[in-house]
Structure formats: C-alpha cells, structure tokens
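A.B. asks: Could you work out the structure for the sequence below:
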Amino acid sequence: MTIENTLFAAADKMRGSMDPGEYKHVALGLIFLRYVSTAFQRHHDELLDKYGEEAAEDYDEYLSEGIFWVPDAARWKHLSANSKDPKIGVMVDDAMRAIESENDSLKGALPKVFGRAGVDPGVVSGLIDLFSNIKLEGTPKDFDLIGRIYEYFISEFASNEGKRGGDFHTPKSVVEVIVDMIEPVKGRLYEPCHGSGSFMVHSEKFLDAHKYRREDLAIYGQERNHTTYGLARMNLAIRGIMARLEWNPEGTLLRDAFPDEKFDYVMANPPFNISDWSGDILAEDRRWKFGTPPAGNANFAWMQHIYDKLGSTGIAGVVMANGSMSSMSSGEGDIRRAMVEAEAVDAMIALPGQLFYGTQIPACIWILAKDKSNGVAKDAKLRDRRGEMLFIDARKMGALVPGSRKQKELSREEIARIAAAYHAWRGEPDAGAYADEPGFCKAASMEEIAKHNYVLTPGRYVGAGATEDDDEPFGEKFDRLTAELRAQFAEGRRLEQKISTQLEKLQ
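C.D. replies: The predicted model follows:
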C-alpha cells in the first residue's frame, strides 16, 4: 500500500465516525507517537547490542541524542499488540500522559482524546494497524515523509472544517514563497499566529538546505487556539526544532506575548477579515503608527502589529486577503497610503486562486521592510530601494494538485522565479540583474503608485505579458474563427430544435 493510499484509508476511516474537528488530534497524535516510539526503539536496540540492558534503559543516553524517552506502556509495539482491546483509546491517552511526564518539553502538548466517549475504539484500533504499515526509520530521514503526512491531514480537516479551518494552515507552497523571499538565516524569527508551525519548519529546512547553522536562528511564536498550539509543539518537537512558543488565549492583538521584543524576521498568515478583534478597546494603541484600523476588520491591525515587531533592519512576509490591496472603506485606503509613503512596504505579490484549503478567498503577500535603504551606508553591496516598490503578479501560476479538481499549488520552479525576481530587485550579491517583465513583475515608482491612488494590486502595474505569435496571417485567422463561430451557432440552433421536439413529445 502506498503512503497516499494509507493516508486516504485513514481519513476514510475517521470520516463519519467522529467530528472533523477531531481528525487532527487523532491522526497526527498517533503519527507523533509512532515516530517517537520508532526513534526510541532504534536507539534502544543500538544500545542493547553495544552495551547491554543497563545502557538501553538509561534515560540520559536518549536525552544526550535528542531522543524522547518513551516508557514501556507508551511504546508502539505495546499499543500495536493491544490494538484490539476495547480500551485501546484509554491506553493511548495514558501513553501520551506517560511521554509528557518523562519529557518536560512536551508537557501539555500531546492530545488525550482517544478515550473519549465519542471516539470509536475500532477507529483507533484501525488507525494503529494502518500506521504500523508506514515504514519509518526513526531518524531525520523520516521528516519529509512525516511532513507529507502532516500536510495531508491538515489539509483534510481544513477542508472539512470549512473556511475557518484555513485559519491555522498555510499551504506549503505559500510558506515556501515567503521563506525563500525573506531568507531567515541569522537572527530572530517571529510568528504572531503560528498555527501548526509550518513557517518555522520550512525555515529550518531552508537553513539545512543552504548549509546554515540552526543555532543562528532563534524562533518565537504565539497562538490563540490551544489545540493548534499543541499541534505546532508536536510538529517542531518531532524534528528537534527548538522554539519559544506561547499559548495566548486573549489573542496576539489584544495581548502581545513578547511586548518588549523586536525581530529580524516575521512571517504570518493571520486570519482574514476578522471583525471581532477588540478594535474598540485598542483604538488608541501605540502600534497604529499609520492610522487606526477599522473596528470591523483586523487586516491592517495585523499589518501594523507585525511592522511594529520588526527590528531596525527587519523584514516580514504577510499573507493577506486581496481586499487589503485596494479597500478604501473605513480608512483602510489612508492607512495603506501612509504605509507606502513611509517606505514600509517593499513588495506585493498577487497569488493564484485555489491555493488555500477550505476557502476560495483570493490572497496576496505583503513584504514589509523597516529599512528599504538596505543599510547602504554600512553595506554598499546592497541596493537602496527607497522611492519604489516591486510588484509581482503570480495569478497565472500554479497547477492542480494531482488527484484534485480544485486545489492548486505552486511548483518549485515558480516559487524560485518569484523569489529570484525579488532578490535581483533588492540588488543582492549573485542574484543577477533585475529587469521588469511585462505581465509578471514591475518596479514602480512612488509617483506611479500615487497615480493609482495607492491601490497596490500588481495587475495594475505589471501590464500584459507578451503574446506568442502563431505566424497565421490576420485575414486567414479572421476567416477561420468566423467559420468556427458560424458552425457553433448552427450547432446551437440544431440542439435547440432537438430539445423543443423532445419537449413536445412529453405533452
């Protein structure tokens, strides 16, 4: 059975037997348990072969290798052997508690929902049997596979939970665009609404792929949803990623968990167009440097909070609803104008539709920068970008995910093209010379942006791309297309007559 078939069978087993909101607890909790148990068992067998039973049961031997200690009753082989027990759900919950009690970094992070009255023990049993067939080595080589499993189930229950499900999940290709554009390699990274931790995970993958040290990037994040907070902790822990995550039930905008901190990088996919964000309470907040956000929409509250968290040379990538680029209601147009005139906005990227799970709301990416001069006085290798912005129109990019009729994703080549245009425009070393590409990217002056009344929709600036010349003479093409149109009209009349005849027979 392929991994895709296994995951589909697992989702199908859960579908109809529990609320979609439980999927993430059950599926991802068991995957976490399966991996940490496999990693433990691998190291246990190595120690047993080399040094004997005493070393194999020495807690410190696992701690020194960054491997979680898994007590006997929590080990996968024990749960698998007892998977048909009617109390298997309770046994899994106890296994989660036992792992938390032995590993301080996991306290409060693991789900204990398997023994609930609403969860069929047969489903838990079946999932254990299915996940036992997934081949894991218990090493970092498993992370790509685990990432695919997380992505599958996160997307599965995001679409089942409806539009709000997209609040906690950013599609992988959108994450990759932002990470590849702002390149968080050294300093402090912050996620103000970290969701499942996808930005953090890809940032670490970026570091590893480009031979940077993980120790050079400190990660911070906060999240309002406690379930999602736990999911992120599992997601990071399984990869050995160290981060300071805070659960903040009041919400980031109302109570900043890091009030005195500034960051080199911020990445965020805040919930779109939220009206219940306590805007009336925060009307006089010091963060609203560019104008007070409307009480009925938090989009520009998020943007200004994120900009406020940037250090003197910080840069941010923010996913936003398309309306943020053009809305003039409730003072949003004035805030946007103030941000542009203050050189707070570096680049705008229009994304293709159908990227997000559970919602078809079109989205864009704002790149914010605290210092668009790129510190020219300190580093002459970088280009001063003050007085202009980069616009990238990626709406024509993306293709349907194999097996899906409506879900799209960007390819690695498309992601690289977007990031390369941005790096070239910034004047980064080895990025090549920047040039406008009609239909794709344009470096627009402040004067040009002002002429468009500070509407930041990339399509207004990049123009139309070049059309391919098919070498067919205009006269011949006109005659051919006219003939095709007449034939279609004739076919339409024929079908209309046929339908009328059939209707008459029914009278």
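
A.B. asks: make it CA atoms for all contacts and neighbour counts henceforth
C.D. replies: Will do.

A.B. asks: count of residues packed around T2?
C.D. replies: 9 (other C-alpha atoms under 10 Å).

A.B. asks: Please tell me how far it sits from S80.
C.D. replies: 20 Å (C-alpha to C-alpha, to the nearest Å).

A.B. asks: got it, and E341?
C.D. replies: 62 Å.

A.B. asks: now swap in G162 and tell me
C.D. replies: Remark: distance between G162 and S80 (C-alpha to C-alpha) = 33 Å.

A.B. asks: Looking only at neighbour counts, state which of these two leads.
C.D. replies: Shown here are G162 and S80; by other C-alpha under 10 Å, S80 has more neighbours (17 against 14).

A.B. asks: surely the more buried one meets D129?
C.D. replies: Yes. With contact defined as C-alpha atoms under 8 Å, S80 counts as touching D129 (6.9 Å).

A.B. asks: Tell me where the stretch 151-300 of the chain has helices.
C.D. replies: Assigned by DSSP state H, counting those that start in this stretch, the stretch 151-300 of the chain shows helices spanning 172-182, 198-209, 226-237, 299-309.

A.B. asks: just the stretch 351-500 of the chain next, same as before
C.D. replies: Using DSSP H, counting those that start in this stretch, helices in the stretch 351-500 of the chain cover 412-426, 446-451, 459-462, 474-506.

A.B. asks: Ok, which of those helices comes nearest L282?
C.D. replies: Nearest to L282 among the helices of the stretch 351-500 of the chain is helix 446-451; the distance by C-alpha to C-alpha comes to 29.8 Å.

A.B. asks: Show me where the protein has its strands.
C.D. replies: 187-191, 217-223, 244-247, 263-268, 310-321, 345-350, 363-369, 388-393, 399-400, 408-409, 441-445 (DSSP state E).

A.B. asks: so can I have a markdown table of these showing mean neighbour count and distance to K498?
C.D. replies: Converted to a markdown table, those look like this (neighbours: other C-alpha atoms under 10 Å; distance: least, C-alpha to C-alpha, whole Å):
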| stretch | mean neighbour count | distance to K498 |
| --- | --- | --- |
| strand 187-191 | 23 | 62 |
| strand 217-223 | 23 | 61 |
| strand 244-247 | 17 | 66 |
| strand 263-268 | 26 | 57 |
| strand 310-321 | 22 | 47 |
| strand 345-350 | 24 | 46 |
| strand 363-369 | 24 | 45 |
| strand 388-393 | 25 | 46 |
| strand 399-400 | 14 | 37 |
| strand 408-409 | 21 | 39 |
| strand 441-445 | 21 | 51 |
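
A.B. asks: Another for comparison:
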Amino acid sequence: MKNWIDRHDSFPPPIRSDGTDYYQLAEVLAWGDSRTIRSNARNPDEPPGTTYGARARAKLKAEAQPRSAGVLAVDDEEAAQSLVAELTGQLGKRVGGTSQVAYLELLFCSTLLKTCLSPSKWDGLVSAARESSVNAILQHIGRTTDDLLKNNGFIPGFAKAITSLRPDPKALVDVLDRVPELGRAGFQLLLDKYQDMASLNSTNFFTPHSVTTLAAELLIDGATTHQTIYDPYARSGEMLIAAAAALPRGGTTLHGASPDNSTMRLAGLRLMLHGITATLSSGRSTPWDETEKLSRNADLILTNPPFNQPAHILTGTWPFGAPPKGNNNFAWLQHCFNSLERDGRAAVVLPNIASTSADPRELAIRKALAERGALEAVVALSPKQFRRTPIAVCIWLLRRNTNPGAPVLFIDASTGGRNGRSQRMFGDETRNQVLAAYRAWRTGRAIDQPGAAPAKSVQLAEIERENFSFYPPNYVTTTNWQQATVEHLDIELAKVARQRDAVRRAIVTEVPSTAKPASGKLEQWSLDSLCRVQAGPSNSLLKPANRAPGHAIPLVLPKHLADRRITGQDEVRLKSSLGAFKLAEDDILCVRSGSIGQVALVTDQQKGLYFHTNLLRLDEFKRDLVDPHYLLGYLSLPHVRDWLQRMSKASTAIPTINAPTLRQLTIDLPPLSEQRRIGRSLRELDDQLAAVRQLTNVVEDYRSILAAHLMHAKIPNNGVEA
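C.D. replies: I've put the predicted structure just below:
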C-alpha cells in the first residue's frame, strides 16, 4: 500500500487521529477495484480481470475473525440517575480531577470493554487494576478500546486522552467496579454530561433521542429491510442508531460520514455498544463540493446538519437553485436530495429560520421544492429540544421521485412535550401522535382523527399565498393538543408530589444545619479590587446591519437571568467575532440596563455562551480573597439590590448602571472558608428553588391539559361518571 500512496495522487487520503494516519478500508478497497492486476502479477487462482480490490477482499475473507460485538443492557432510569450521580460526583473528581471530559471518555471506553470482552477478561482487567500501576491500567484500557474500534472499522484515538488522567488508584478501582451497572439510560446520561462539559456547539452537539427516533420512524415507515441508509453528518452516530432500531434486521447497509474525528470515534463506540454494523468515513464540512462523484447513493438519508453555518464553498449541483453564501442550510438539503437513489427519501433536521427566511435565494429554493413536489412533509418541533441551544427545528421529508404540484403535509408538534431542567422533552405519546397523523395521510385516511397531532394537507396554491412558508403553525391551528388520561395524570402528579416532599425535607432539615452566620472578622473590599467588571459588547456589534451573514452564536440577554441562574439563550448570526465576551464557568452576570439587581452565575454547562450589551460580567476573581458563589449571594442581598437601583442612572426611561459605578460597590468578606460554606448553603437553596419552579411548571402544564379536556369532555375517565 505504501507504493500506491507514494505513486498515486488519487489514493484515498488518510484520517489523522492523535498523530497517527489511518486509512478507511472501504475507501482503499473501492480504489483497488479500479486497478486491474497485470497478467504477470496474478496468482494462479485469479482469473483475468481480477482487481486489487477483489484480491484484498478474498484475503480479508480468508483471515476474517469474528467481529467484537456487544449490546448495552436496558437499565432502570431512576437507578441510572443515582449511579451516574455517584460516578460523576466526588468519585469522578478523584479520578478525573480537572479533566472531566477525559474521565467521561474513560467511562465510555470501560463500558465498551465490559460489554465486548469476555467475562474472564473483564474480571482480569479489574483485578489488575488492584495490583498494577494506574498508568498501566489506563494504557491497557485505551489501547484495547482503540484496537476494538480499528478491528470493527472505526476511527481509534481514545488512548491519548485517558492516559493523561492522574487518578487516585482506589477511586479508579471503585469506578471499574461500578461500570458493569451502566446500561443504556446511564450511558445516555453520561453522553449528556459529555456534550455539556465539552462545550459542543451546533457543528458537533448531539441530536436528542426524541428527535432521532421520530425522524427515523417517519422516514422508515413502510420501508423494506434491504435498504442503504446514509447520514452525511453523523455526529455521534445517533441517527444511524435510531435507523437501525426502526428498521427490521436483515440486509440493511448503514453508512455515516463526519468531518470531526472526535465525535466519529464516539459514534463508532456507540454503534458497537448497540451491536450495529456500520461504515463510518471521514467526511467534509462541504460535501457538495465533490466534483468527481457524490459521496453516497442511498435509499434513505437521515441527518441533522450544522445549523446556519456560512457557506464558504458553493461549488455544487443545485437542482432547486444556488443557496446564499451566508448560510448553508439549503446546501445541505440539496446535497441530501442529490445523494438519494431514484425512489429514495430523506429526513433532514433544519432550524425554523429555513422554513420562513425571506432571503431571495432561500425563498426561491422553497418555491422550487413545492412546485416540483420534492417536499413531502414538514413537522414542527417545540423549542429547546437541544441541550445547548433553545433554537427550534423542523423535520423536512424529501422524495427524490418528485410529484409536481402535490400537496404537502404540515404537522404542528411545536407545543408538544413538557419542560425539563435544560430541555423540552417529548416522549412516546407525542411521537405516536405525530406518526398517527403522518401514517393516516400516507394511506389516504382522515388526519383529524383522535390520537393524531394537528396536521393539514396543503395544496400548492395555499402555500403560494403564504409566500412559500414551510412553517407548519402557519397552516395548522392548534392549542396544547396532547391527549392525556386521568390515570396518566395521576402518575405524573404522584411524581410531582414526591418532588415536593423532597424539597420540603431539604428545606426543613438540610438547610438549617448549614445556616450559621458567618464567623470571623468581616473585611470590606471594593468590588474592583476583587475582580474585573466588564461591560458587554458595543451595541453596534449587535445591530441588525451586523447580523448576517456569519456564524450563529448563543447569546445571553437580560431576560435569561432568573433566580440567580441563566435560564436560556438566543442565537444570532454576526459578521463580527465576540471572542472577548465569551463566558467561562463561575463568571457572574449582572443586568446593566432594565431590571437592575438581577444576577446569575455561569455554570460548567453554560461556558462558551456570550453575553449581551445590556449585561455586565464579573470575572478574573482573586480566588485567594473571594469565592464567586459567595459573591453571587452577596449581590442578591436586599440592601445591595437597593444600592444598585439607587445608583442606576435614570436619565432615560430605563434605569442603567455602568461598570465604573458597579466597581465602587463595597463587599463585606468573611474568611474564605466561611465564604465557601455560605456559598454552598445558598447554592443548595437555589437548587431547591429550581426544583420548586420545575414542579410548578409541571402542575401548570397539567392543569391546562386537564381543563381543556374536561371542558371538551374528551378525557377518558376509566368508565367512571363524573
């Protein structure tokens, strides 16, 4: 192979991972298929016309060993939460230290080894951990994991990260002892923590399970087993996993591509844990710029491409019109269309802006999609589906075999689900209602039947009147439509009652035990002697004229500050960088204009966000003098809020406090150990307050659902008369 690499520019390029070049076997075999072996170089058993690709396949078949495969067990969700809390709490700090991302990768690798290795080999690894050096065990785990990935055709590269850890030996053994208890629910919780700690953005964050499952079942509805399924932007493999779960086993070929090696090796690991055979290859961030051939021809395509990214390269085939340079949403959409077989179909996740954008080029593309009948259906999902952005999305269903002038099905699930702590979640109930509407429409039945999500089959003329908007709420009139039964409500309200009791116990018993006044001498310091006070970006950077084209960035506004927490974010596209205004963990935000006195602490999950003009940031703390959690509590004191409001300028209709004024604030500081104790106590109370807010939201949601159903006599009452 080395001779081919040196002599032929057309030889497939390597994938570089942690300093090593790897070649995709499938790409090398495909290249070998184009090179016929000369007669004087053929083996006696090789007929004329044999290619190097065919020779390699024959050799691989003769030497083939069973592929390592494991299936991660199904586990109890409540038990999984408790286990993950233990693994990522003090135990995690003793193993991972400040390298929590690498520690999570250690947990991923250990889970794979426990699932794929024989029981005797796993037990041997744990026994060795009790006797061997920590570094030797980490090297063994990393190398064995990478070997498993390579043997199954996936990109390796975990060893380097996990061998950088310096764990406490006993804690490492404790972790390995608990790994066998991890199942699918626990592993998903670890993945959630991973994408928070790794600060993944829209180019590499993971697609939620609820979205992948719905997209797969919509697309695969009625499909046969012999299908080629392709994800051109595979992220961590979640779309391929959902496709494999939705399609009957047998004859299915799964392929994914990604430009990000770190998420691609995680995708390989996840596929192995689900016992799924698939091919992953190194993709491009602009795969439509492949002049020789398309990346893949597939029967079905499922993908969640990066949102609203600038299109630096626009060389491609555009059947519905060239996309604008400022945004590649429609470049991805048309790449998926071009990659389909003649009767192929695709499900593509796109942000809502793609459905309604007034950009002339995007509007023209939507018009062409509708007129040529390439768009089959659009499903609107609720905001906050993703952990790291509140941006709302739709699932677009495309068909390669176009049907000019055909109606489009619009399904509105934008009010479905219920709010969780950091996401809006929808489960089986919402998904089944969307599928009921879609399946009724595909089979020619009425779509406004009980148990179906609000939907409408819309003719081309009506879409034209709406200026070719593809946003379902523009066509479907709905309120909160989720069906519920009294029995279901009883179950949910029982959960709420348990949460309420836990909050009451914590407030009555736990908080008083730590609620001791500060001891030691109080010293007074000006705020500017304890930290930096930074004003937000210039308003000119955020003006509409500077909003597009450019990268989408997550922006925190004053409205997102509540109860000393950041509760949300907006996304804006800017020409200019806001690098100087990127938030870090433990930064404190203060409202600069408007609701003076509101403050919030930046958590580990929120680092990487940016802050708005109307906010001030406190950072660069002198850690030997002040604890940020204590300072947050101090800034929330009533007399401090009164001072801030008095000092705010009222020369305009909206009160404003500037950075120089805030720097003058006097802070009373007890000894640092006391600050930390007080900060922990207040943080516990804030956690309880957040739980109460969540509890209130749940009750309010169900009160609305119950009222609507009772007043329309639609709620089943298990045969009992009201």
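
A.B. asks: Pull the contacting residues for the most centrally placed residue in structure 1.
C.D. replies: Compute the mean C-alpha point of structure 1, and by C-alpha atoms, centre = their mean the closest residue is T170, 2.4 Å away. Counting by C-alpha atoms under 8 Å, 6 or more residues apart in numbering, T170 of structure 1 touches 198, 269, 356.

A.B. asks: Show me what it lines up with in structure 2.
C.D. replies: Matched across to structure 2, T170 of structure 1 falls on T207, judged by TM-score structural alignment.

A.B. asks: biggest helix in structure 2 by residues?
C.D. replies: helix 672-711 (DSSP state H).

A.B. asks: so that helix matches what in structure 1?
C.D. replies: For helix 672-711 of structure 2, there is no aligned range in structure 1, judged by TM-score structural alignment.

A.B. asks: what do you get for stretch 17-35 of structure 2?
C.D. replies: Going by TM-score structural alignment, stretch 17-35 of structure 2 lines up with nothing in structure 1.

A.B. asks: K406 of structure 1 pairs with which position in structure 2?
C.D. replies: Match for K406 of structure 1 (TM-score structural alignment): S422.

A.B. asks: What distance do you get for its match to R388 of structure 2?
C.D. replies: 8 Å.

A.B. asks: more neighbours, those two?
C.D. replies: R388 (24 against 16).

A.B. asks: Compare the helices of the stretch 151-300 of structure 1 and report which one is nearest to G291 of structure 1.
C.D. replies: The nearest among these, by C-alpha to C-alpha, is helix 299-309 at 8.9 Å.

A.B. asks: how far is the closest one from where the chain is centred?
C.D. replies: 19 Å (C-alpha atoms, centre = their mean, to the nearest Å).

A.B. asks: quick check: that helix aligns to which part of structure 2?
C.D. replies: So helix 299-309 of structure 1 sits over residues 329-339 in structure 2, by TM-score structural alignment.

A.B. asks: Likewise for stretch 231-242 of structure 1?
C.D. replies: Counting by TM-score structural alignment, stretch 231-242 of structure 1 corresponds to 266-277 in structure 2.

A.B. asks: which residues are contacting the matching stretch?
C.D. replies: Contact with stretch 266-277 of structure 2 is made by 69-72, 108-109, 112, 115-116, 149, 154-155, 234-238, 241, 244, 254, 278, 280, as judged by C-alpha under 8 Å, 6+ apart.

A.B. asks: picking that back up, so the match of K406 of structure 1 versus A311 of structure 2, what's the distance?
C.D. replies: Relative to A311 of structure 2, and taking C-alpha to C-alpha, S422 of structure 2 is found at 30 Å.

A.B. asks: go on, S127 of structure 2?
C.D. replies: S127 of structure 2 is 53 Å from A311 of structure 2, by C-alpha to C-alpha.

A.B. asks: With T696 of structure 2 instead?
C.D. replies: T696 of structure 2 is 44 Å from A311 of structure 2, by C-alpha to C-alpha.

A.B. asks: Next, the contact list for the equivalent of P352 of structure 1 over in structure 2, please.
C.D. replies: Matched to structure 2 by TM-score structural alignment, P352 of structure 1 sits across from S382. Shown in contact with S382 of structure 2 (C-alpha under 8 Å, 6+ apart): 392-393, 413-417, 424.

A.B. asks: what residues are up against the closest residue to S382 of structure 2 other than its chain neighbours?
C.D. replies: Nearest residue to S382 of structure 2, sequence neighbours excluded (C-alpha to C-alpha, 6 or more residues apart in numbering): S414, at 3.8 Å. Shown in contact with S414 of structure 2 (C-alpha under 8 Å, 6+ apart): 380-383, 473.

A.B. asks: Looking at structure 1, which of those hold up?
C.D. replies: Among the contacts of S414 of structure 2, the ones still in contact in structure 1 (both residues aligned by TM-score structural alignment, their matches' C-alpha atoms under 8 Å) are 380-383.

A.B. asks: of those, closest to L165 of structure 2?
C.D. replies: P383 (37.5 Å).

A.B. asks: Would you mind confirming that the closest one is in contact with A392?
C.D. replies: Yes. With contact defined as C-alpha under 8 Å, P383 of structure 2 counts as touching A392 (4.1 Å).

A.B. asks: which of the two has more neighbours?
C.D. replies: P383 (20 against 17).

A.B. asks: which residue numbers in structure 1 go with the helix or strand harbouring H488 of structure 2?
C.D. replies: Per DSSP states H and E: H488 of structure 2 is located in helix 486-505. Across structure 1, nothing matches helix 486-505 of structure 2 (TM-score structural alignment).
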